[in-house]
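Undergrad: no sequence for this one, just the structure:
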């Protein structure tokens, strides 16, 4: 029954490093909180463009308003990862962080549909995404803490199943409320009741799901974690690596982008990209100076040093993540206007047809997440055992690319469900395969900070999409959002090709 063991269905045994082998309910409890977190993410992803447009924002400015979400993740996750690696209290190591994040995320979900205007809604999005990131990052490391390498794939597959299930509920709730007779339209400047009530339900579900994991799991103590790892390896991992030179080059690159935006009157949101590159260059210079003085045990030295000297497998996976999440972020921003305009025939956010299209996008998103919930443990995990994790991931991403490209030709709402099946398989693999490969290839005592730094390659492409895609739309396709799906399909194919470099 080796397959059942890998799914964690047997108890009472130990793994290769001495950790207890988690059974099914152990795997369930470890990841159940992600069920609630993903309800929050699904409500955000499926409804924020709708909320912004309902409050009066134009289509070509949507990407700019979404900048808050990835920028928050870029800043929050490495910091939380660093400190969660070093925390130990009555609640444990990771649990204090995802509990606090869940509390504030729930409050943000309650407040979002009551935002009095566009800027207030953007502020609530920032608070919501910051809180979700505080919860999510420790959960990724939590799986790596609680499971040995041979159970990583099973752990992340179960986590993906919860992510998919939570996203189905979060994405479909407005549509279900509409079927129950709740009002799905609202005057200009107001949020429909279907969306408002969905956010209330999501806030409560998020908090209770995370609370379940907090109450039903017990983390390993620092002494136990040290026994699981080799002593020499643990001592080596405790040190911050040296920071390579090159900071000035990053500053020059950032300033060059800023100068180009200024001199050529480019879109001003591109200032953000230049500013981030320059800021990273400054951080490298400061961290390198601290290291030269022997001051290595600080947040900046650990974050910058580990980022600059990341393991080889992490570098290969970073390129895969860059292309993958570029495609996904395009999908989250533009699927609602694409479906509303090309399938339901309206680009007017106040029309009944547009809001019907918005609800159908919830169903489409629920479909790809539902497929992911099934595909990760029952399709991709067995396939990965046969052909390898990298090959499985490349195949799944290729299917996802064709799912995006099918939006260019399909004009039937029901037919788009087939597109979402392909995207769902790619989404399942994205949530499981890279994290399983990463968790098995980095030092365990630094798993939190590496998971947080890995998020940079989820966030950076989202920032690029948010700053560049709006510019492309304004200049080339101001009234034709359908072409965003062509961009998504192309970059997803690049992700599939990049995955082939990750074969062990």
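TA: Great, that's in hand. Since the model is a prediction, treat every value here as computed from it, not as a measurement.
Undergrad: contacts, neighbours, all on C-alpha from now
TA: Will do.
Undergrad: Which strands or helices does the helix or strand harbouring residue 334 pack on?
TA: Assigning secondary structure by DSSP states H and E places residue 334 in helix 312-342. Under the contact criterion of 3 or more Cα pairs under 8 Å, 6 or more residues apart in numbering; DSSP states H and E, helix 312-342 touches helix 24-54, helix 352-375, helix 416-439, helix 456-464, helix 483-499.
Undergrad: Use this one as the comparison:
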């Protein structure tokens, strides 16, 4: 049921670790990267609640409730994965600006990941009884971690297998391109596996067995009504999440450029040399590490929270994450950069879990 999460998270990791690098390869200045990356949160802000609402009100005897969104999202995301690193080649046929085209494919990828991911989160709640819910989400956590590690490390692994890590100016190195191809293949295969092996309950079954069947049906406008009526505690949590994701996007957007200039001593204008692409591979490796460290931390959160409380656990995790970001600047030995990733892994595990606990 959760196998598709592996492919989705692999695609998400490839995007987070390589989008800035690809845009830089296409000629984007470092100060422009944040503007190009705005497509990710904006599309998520629009797509996530919309898909959640549509999924709750969709039913087909053949396709089910959530599976149409899995398939549509997977196909569109695979298209984005294939064409984003090849935007320079596509522009030769279309005559469009390469950066504009790359941003379009980035937006397509991000929106499609959200189209596929949101129904997957709801599927566990739809299909599993309450006493199996924790196990279901634990399996999701493990598969998310595996997909994130594989997606982050893939360009580095390709380089170690002898795939070229440099390309002419204005183009993306082959190790990144083939990593995106691999991500597209894994995404489609895992989504198709979930579709083929999962049978969703019909609305009739929900009426008979679901405890929530008698609840009042919601409308799309309830999204905005609920936002206005949000409890004070939720508003405080929203502020915490705001600053947490501010830090995360800063890391995802600027790590490659920061490593290239700070640890490799490159000029900000150098976006195609072997050392710049080595910095890009190192970024993927570091992102793979924090996702790997997050897996055991995800299972340690509960016992830690039992001793010091959920609020203090999350505060401690965020403090460790902030310390990790600071250490990225002060640690000059590249061999010690695993330490900030260890701290960020603790924060990442908590950000994904504690606000919903």
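TA: Everything's here; your move. On a predicted model such as this, the values are computed, not experimentally measured, just so you know.
Undergrad: circling back: with structure 2 overlaid, how far apart is the helix holding residue 334 of structure 1 on average?
TA: Taken over the aligned residues, the distance from helix 312-342 of structure 1 to structure 2 averages 1.7 Å (mean Cα distance after the TM-score superposition for structure 1).
Undergrad: which residue in structure 2 lines up with residue 104 of structure 1?
TA: Aligned by TM-score structural alignment, residue 104 of structure 1 pairs with residue 76 of structure 2.
Undergrad: isn't there a helix covering that match?
TA: Yes: judged by DSSP: H, G, I helix; E, B strand; the rest coil, residue 76 of structure 2 forms part of a helix.
Undergrad: dump the residue contacts of the residue nearest to it when sequence neighbours are not counted.
TA: Excluding the flanking residues, the one nearest residue 76 of structure 2 by Cα to Cα, 6 or more residues apart in numbering is residue 112, at 5.8 Å. Counting by Cα atoms under 8 Å, 6 or more residues apart in numbering, residue 112 of structure 2 touches 72, 73, 74, 76, 77.
Undergrad: Downstream of the helix or strand encompassing the second one, the next helix or strand is which one?
TA: Per DSSP H and E: residue 73 of structure 2 is located in helix 67-83. Per DSSP H and E, the first helix or strand lying C-terminal to helix 67-83 of structure 2 is helix 87-94.
Undergrad: relative orientation of that following helix and helix 67-83 in degrees?
TA: 90 degrees (axes from the mean of the first three to the mean of the last three Cα atoms, to 10 degrees).
Undergrad: where's the aligned residue in structure 1 for residue 52 of structure 2 relative to residue 141 of structure 1, distance?
TA: In structure 1, the residue paired with residue 52 of structure 2 according to TM-score structural alignment is residue 81. To residue 141 of structure 1, residue 81 of structure 1 is 8 Å away according to Cα to Cα, to the nearest Å.
Undergrad: what residues do those two have in common as contacts?
TA: 447, 448, 451.
Undergrad: hang on, the last one packs against residue 143?
TA: Same thing as residue 451 of structure 1. No: the pair residue 451 of structure 1 / residue 143 is not scored as a contact, 11.1 Å apart, by Cα atoms under 8 Å.
Undergrad: Of the two, which one has the most company?
TA: More crowded of residue 451 of structure 1 and residue 143, by other Cα atoms under 10 Å: residue 451, with 26 against 23.
Undergrad: tell me the contacts of the more buried one?
TA: The contact partners of residue 451 of structure 1, by Cα under 8 Å, 6+ apart, come to 78, 81, 137, 140, 141.
Undergrad: quick one: what helix or strand has it in it?
TA: Here residue 451 of structure 1, judged by DSSP H and E, is contained in helix 447-454.
Undergrad: List the ones among the contacts of residue 451 of structure 1 that fall in helices.
TA: Of these, the ones assigned to helices by DSSP state H are 78, 81, 137, 140, 141.
Undergrad: which position in structure 2 aligns with the last one?
TA: To tie it back to what came earlier, the one meant is residue 141 of structure 1. Aligned counterpart of residue 141 of structure 1 in structure 2: residue 122 (TM-score structural alignment).
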